[in-house]
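[1] What shape does this take:
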Amino acid sequence: MLCDNMTKQNKPNCMCICGKKIALSLKRKRYSKKLLTYRMLKKYNLYPSPALTVDGIVEIDNKILLIKRKKHPFKDFWALPGGFVECGETVEEAVVREVEEETGLKTKIKKLLGVYSNPNRDPRGHTISIVFVLDVVSGEISAGDDAKDAGLFDLNNLPKLAFDHEDIIKDYLMNR
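    Model prediction:
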C-alpha cells in the first residue's frame, strides 16, 4: 500500500499496488526476486511486505465447511474458505465476504482463532492469514468464486488440505 498523506478525516490517502505490477513497471523486466532488489524498491520509496489474507472456520453439526480450490496453488485441494483482504476493507468484512463468495453462506463472526504468519505457508509469497470462527446466519452451501466445490467434512476424516489449513483446524479443535 502506498500512502502519500492523510485526508481531512484522518484516513490515509492510499493506493494498493501489487508488488508484481510494480516490478513489471520498473525497467520493464520480468518479475524475479533476483532482478528486483531492495535497493531498486528503496529508490522508489517502496518496501516489500506480506499480503494479508483471511480464512473462516464454519462448523455445522460437528462437520467443518471446506471448499475445493479452482485455481493454483493447490488446485483441486480442499481448503478453508477465505482469501485476500481488499484495500479499504477490514479483516472482519473480508472474512464474511470471502465465505459468502466461496460457499453461498451468510455468516457472522463468533471469535478470532488466531494469526498464521509462517513465510512459507503460501508458495506465491509471504502471506499472513487472520482466521475467524464464524456462525451461519443464512444461505445454502453452493460453490462460487474461486471454489470448484464446497461441502461439509467430518472433523475426524478430513481430506488432504491446502496451505497450513490442517494446522489451523488442529488449533481450532484444541480451542473449541
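[2] can we go C-alpha only for contacts and neighbour counts from here?
    Fine.
[3] for residue 94, helix, strand, or coil?
    helix (DSSP: H, G, I helix; E, B strand; the rest coil).
[4] Alongside the first, I'd like the structure of this one:
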Amino acid sequence: MKQKIYWIFSVTTAMAICILVMGFDIALAQQSISSSLGVIPYPSKGQSPNQQNQDEGECYAWAKQQTGIDPVAVAGAPPPPSGPAVGGGERVRGAARGAVGGAAIGAIAGDTGAGAGIGAVAGTMAGGRQARQNRQSQAKQAQDAKAGMVRQFNRAFGACMEGKGYVVK
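    This is a model prediction of the structure:
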C-alpha cells in the first residue's frame, strides 16, 4: 500500500513539473512582436494589451509591405558560402605569381625549377590568406546589410506604432 501511494505521488509530481515547464515554454513563445524586434512601445493612450498586440500585428504587416523587408526572413538567411571550394581563384593566382617570381629568382641562382616550385608554394599560401580575408570581408558586409535592413524595418514599424498612439523607443 505504501509503495502504491509513493508511486502515485511520484507520478503526480512528475506531471506537475512537466506542466509547469510546458507553461513556462509557452509563455516564452508568446513574446510580443515589439520585444522580438527590440522596439519598446508605451501605450500613451491607455491601449489594452490585446489592443497593443493587434496594433503590433498591423504595424508589422504595414512595415513589411512598405519596406519589402521581413525581419524573420532576414534573420534566417543563410550565411555566405565558405569552405575549400571558396577562394580557389586566389590560391591559383597566388601560385602562378609565386611560380613566376620564384622562377626569376631561381634563374639568378641557377635553378629555375626549384625556384618556381618554392615560389608556387609560397604563392598558394598567400592566395589562401587572401581568400580568408575576402570571405571575412564578405561576411561582414552581409552582416552589415542585414542590420541595415532590420533598422529600416524597425523605423517603419515604430512610425506605424507612433501613428497608433504609442511612444516608441
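[5] Work out the TM-score between the chains.
    Their TM-score after superposition, calculated using TM-score structural alignment, normalised by the length of structure 2, is reported as 0.17; 42 aligned residues with a CA RMSD of 3.8 Å.
[6] Next up, the contacts around residue 41 of structure 2.
    By CA atoms under 8 Å, 6 or more residues apart in numbering, the contact list for residue 41 of structure 2 reads 34, 158, 161, 166, 167, 168, 169.
[7] residues near the first one, how many?
    If you count neighbours by other CA atoms under 10 Å, residue 34 of structure 2 ends up with 21.
[8] Please apply the same query to the fourth one.
    Using other CA under 10 Å, the number of residues around residue 166 of structure 2 comes to 21.
[9] Now it: closest residue in space, sequence neighbours ignored.
    Counting by CA to CA, 6 or more residues apart in numbering, residue 43 is the residue found nearest to residue 166 of structure 2 once chain neighbours are left out, at 4.8 Å.
[10] what about the one you found, distance to residue 150 of structure 2?
    Remark: distance between residue 43 of structure 2 and residue 150 of structure 2 (CA to CA, to the nearest Å) = 23 Å.
[11] quick one on the thing from earlier: thought the residue nearest to residue 166 of structure 2 was touching residue 52?
    Yes - in this structure residue 43 of structure 2 lies within contact range of residue 52 using CA atoms under 8 Å: 7.5 Å.
[12] returning to what we had before: and the contacts of residue 41 of structure 2, which are buried?
    The neighbour-count test (16 or more other CA atoms under 10 Å) applied to the contacts of residue 41 of structure 2 identifies 34, 158, 161, 166, 167, 168 as buried.
[13] Just the ones of those residues in strands?
    Those of those mapping onto strands are 166, 167, 168, per DSSP state E.
[14] list the contacts for the most centrally placed residue in structure 2?
    Structure 2 has residue 75 as the residue nearest its centroid, 5.4 Å off, counting by CA atoms, centre = their mean. Residue 75 of structure 2 is in contact with residue 146, counting by CA under 8 Å, 6+ apart.
[15] any idea where the helices of structure 2 begin and end?
    With DSSP state H as the criterion, structure 2 has helices at 2-29, 33-37, 49-67, 71-75, 88-109, 112-163.
[16] how far off helix 49-67 does the last one point, in degrees?
    Translated: helix 112-163 of structure 2. Following axes from the mean of the first three to the mean of the last three CA atoms, to 10 degrees, one obtains 130 degrees for the angle between helix 112-163 of structure 2 and helix 49-67.
[17] For helix 112-163 of structure 2, name the packing helices and strands.
    helix 49-67, helix 71-75, helix 88-109, strand 166-168 (3 or more CA pairs under 8 Å, 6 or more residues apart in numbering; DSSP states H and E).
[18] Output these as a markdown table; include the columns distance to residue 154 of structure 2.
    Below are those laid out as a markdown table (distance: least, CA to CA, whole Å):
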| stretch | distance to residue 154 of structure 2 |
| --- | --- |
| helix 49-67 | 8 |
| helix 71-75 | 9 |
| helix 88-109 | 39 |
| strand 166-168 | 10 |
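[19] Nearest approach to residue 10 of structure 2 belongs to which of these?
    For residue 10 of structure 2, the closest of those is helix 49-67, at 38.8 Å, according to CA to CA.
[20] what packs against the closest one?
    Helix 49-67 of structure 2 is packed against helix 33-37, helix 112-163, with contacts defined by 3+ CA pairs under 8 Å, 6+ apart.
[21] repeat that with 6 Å
    The helices and strands touching helix 49-67 of structure 2, judged by 3 or more CA pairs under 6 Å, 6 or more residues apart in numbering; DSSP states H and E, are helix 112-163.
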